[in-house]
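J.: only geometry, no sequence info:
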C-alpha cells in the first residue's frame, strides 16, 4: 500500500499544494487590495464548470479558461472609467448566477453543486494531485520569476515605469497566476471559499513579517498548517473539510491579530 492509496493522505497533499500556491499570490492580493478581483475570478469559474460538463472536457480546463477570461476582462475594464468596486461586485455575483443557471440546463448530467461551491477534497484522486501540484509549481515559478517586477509595480507604479517595468504586464502575470490557483483550488475549498484561502493566511502573516519575502514565506507556513490542521479537525469532528480548513486559517488570523495587539501594547 502506497501513500497515495489513502484518501486522507491524498486530501492532505492536495490541501498543502493548494496552500503553497495560494500563499504568495495572496500576499499580492492583500498589498494591492484586490479581494473583489479574486472574488470575481473565483465566481466566474462556475461558468467554466458548466462549459466543461457541456463539452465533456476536463473540469480543470474549463475552470482555468473561465477564470482567466474573467480576470483578463476585469483587468481590461479597470482602466476604462468604471468604478472598480462596483464593477467587480456586479461581475462577481452576475457570473456566479449565470453559472448556476447554466448548470441547471445540462440535461443528463448529474452535478453536485455543493462539491464545486464548497469543495470536495476527500474525493481527490491521483490525477487531481498531479494537477494541483503541477499548478502550484507553475504559480510559484511565475511568482519567483517576476517577483521583483511585480513587487515594484505593486508598491510604486511610478518607480516601476522609471525602471522600465510595465505595471499592466505584471498585472497580467498575476491574473494568470490567480486563474491557475482558482482552477486547482476548486476541488479543495470550492468556489465560495477560494478567496478566503488566498487572503486569510496572508493577512495572518502580515504582523510577523518585516519583508515582503518574509510575509510570503510565513503565509505559506500558515496556509500549510491550516490545510493539514483543517483536515485533522474535519476528520475528528466530522465536519465539511473545505470550510474547516478556512476556519482553522481564520483562528490563526485571530491569534495573529491578538499577539500583534499585545506586542504593540507592550512596546508602549
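T.: Nice, thanks for sending it over. Here the structure is a predicted model, which means the values were calculated and not measured. Numbers count the residues shown, from 1 in each chain.
J.: please count neighbours and contacts with C-alpha atoms only from this point.
T.: OK.
J.: and the one helix or strand residue 139 maps to, what's buried?
T.: Assessed by DSSP states H and E, residue 139 sits inside helix 126-145. Counting neighbours by 16 or more other CA atoms under 10 Å, one finds that the buried residues in helix 126-145 are 128, 129, 131, 132, 133, 135, 136, 138, 139, 140, 143.
J.: alright, now check it against this:
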C-alpha cells in the first residue's frame, strides 16, 4: 500500500504545497496592501471553474486563465481614472456572480459548488497533488529569482526605477504568481478562503520578523502549523476542513498580536 493511498496524507501534502507558495507571496500582498486584489482574483476563479466545465477543460487551466485575465485587466485599467478599490469591488463580485450563474446553467455536469467555495482538501487526489506541487514550485522559483527586484519595487518604487527595475513589471510578476496560487489553492481551501491563507500567516508573522526573509520563513511555519492543526481538529470534531484550517490560522494571528501587545507594554 502506497503512502499516498491515505487520504489524510494527501490532504496534509496538499495543504503544505499551498502554504509553501501562499505564505511568502502573502508577505508581498501585505507589504503592498494588495489584500483586495487577492480577494478579487480568488472570486474571479469561480468563473474559471464554470468556463472549464462548459468547454471540458481542466479546472486548473480555466481558473488560471481567468485569474490572469483579471490581473491584466486590473493592471491596465488601474491608471486610467478608475478608483482601484471600486474597480476591484465591481470585478470581484461581478465575476463571482457570473461564475455561480454559469455553473447553475450547465446541465450536463453535476458540481458541488460548496467544494469550490470553501474547499474540499480531503478529496484531493494524486493528480491534484501533482498540480498543487508543480504550481507551488513554479511560484517559489519565481519569487526566489525575483526576490531582490520585487522587494526593492515594493519598498521604494523610485529607487527601483533608478536601479533599472520596472515597478510595473514586478507588479505583473506578483499578479502572475497570485493567479497560480489561486489556481492551485481552490481545491484545498476554496475561493472564499484563499485570500485568508495569503494574508493571515503573513500578518501573524509580522510582529516577530526583523527582516523580510525572516517574515516569509515565519509565515510558512505558521501556515504549516495551521494546516496540520486544522486537519486534525476537523477530523476530531467533524467540521469543514478548509474553514477549520483558516480558523487555526486566525487563532495564531490573535496570539501573535496579543504577544506583541504584551511585549510593547512591558
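T.: Now that the structure is in, tell me what you want to look at. Everything quoted here is computed from the prediction, not taken from an experiment.
J.: okay, now the counterpart of residue 211 of the second structure in the first structure: neighbour count?
T.: Mapped onto the first structure by TM-score structural alignment, residue 211 of the second structure lines up with residue 211. Neighbours of residue 211 of the first structure under the rule other CA atoms under 10 Å: 10.
J.: check the mean deviation of the helix holding residue 139 of the first structure from the second structure.
T.: After superposition onto the second structure, the average distance of helix 126-145 of the first structure to its aligned residues comes to 0.5 Å, using mean CA distance after the TM-score superposition for the first structure.
J.: packing partners of that helix?
T.: helix 7-32, helix 167-185 (3 or more CA pairs under 8 Å, 6 or more residues apart in numbering; DSSP states H and E).
J.: please tabulate the ones you listed in CSV, including the columns distance to residue 248 of the first structure and mean neighbour count.
T.: As requested, these are exported to CSV (distance: least, CA to CA, whole Å; neighbours: other CA atoms under 10 Å):
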stretch, distance to residue 248 of the first structure, mean neighbour count
helix 7-32, 13, 24
helix 167-185, 17, 23
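J.: now these in TSV, with distance to residue 232 of the first structure?
T.: TSV is the format used below for these (distance: least, CA to CA, whole Å):
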stretch	distance to residue 232 of the first structure
helix 7-32	9
helix 167-185	19
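J.: residue 199 of the first structure: which of those helices is closest?
T.: Judged by CA to CA, the one of those that comes nearest to residue 199 of the first structure is helix 7-32, at 5.2 Å.
J.: next helix or strand past the closest one?
T.: For helix 7-32 of the first structure, the following helix or strand on the C-terminal side (DSSP H and E) is helix 35-55.
J.: which of the residues in whatever helix or strand comes next after that next one are buried?
T.: Sequence-wise, the next helix or strand beyond helix 35-55 of the first structure is helix 59-77, with elements assigned using DSSP H and E. Using 16+ other CA under 10 Å as the burial criterion, the residues of helix 59-77 of the first structure that qualify are 59-72, 74-75.
J.: cool, stretch 202-209 of the second structure as well?
T.: Residues of stretch 202-209 of the second structure classed as buried: 202, 203, 204, 205, 206 (neighbour count, 16+ other CA under 10 Å).
J.: next, format the residues you listed as a markdown table and append distance to residue 219 of the second structure and secondary structure.
T.: Rendered in a markdown table, the data for those read as follows (distance: CA to CA, whole Å; DSSP: H, G, I helix; E, B strand; the rest coil):
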| residue | distance to residue 219 of the second structure | secondary structure |
| --- | --- | --- |
| 202 | 5 | helix |
| 203 | 8 | helix |
| 204 | 7 | helix |
| 205 | 5 | helix |
| 206 | 8 | helix |
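J.: just those now: which is nearest residue 167 of the second structure?
T.: Distance from residue 167 of the second structure was checked for each of these by CA to CA. The minimum falls on residue 202, at 21.8 Å.
J.: how close does that closest one get to residue 227 of the second structure?
T.: The gap separating residue 202 of the second structure from residue 227 of the second structure is 15 Å, by CA to CA, to the nearest Å.
J.: try residue 103 of the second structure
T.: Using CA to CA, residue 103 of the second structure is found at 29 Å from residue 227 of the second structure.
J.: have a look at those two and say which one is more surrounded.
T.: Neighbour totals were compared for residue 103 of the second structure and residue 227, and residue 227 leads with 27 against 21 (other CA under 10 Å).
J.: the helix or strand harbouring the more buried one: what's the following helix or strand?
T.: Following DSSP H and E, the helix or strand that holds residue 227 of the second structure is helix 212-237. Once the chain leaves helix 212-237 of the second structure, the next helix or strand it forms, by DSSP H and E, is helix 241-264.
J.: so that next one versus helix 7-31, what angle?
T.: Direction vectors for helix 241-264 of the second structure and helix 7-31, defined by axes from the mean of the first three to the mean of the last three CA atoms, to 10 degrees, enclose an angle of 50 degrees.
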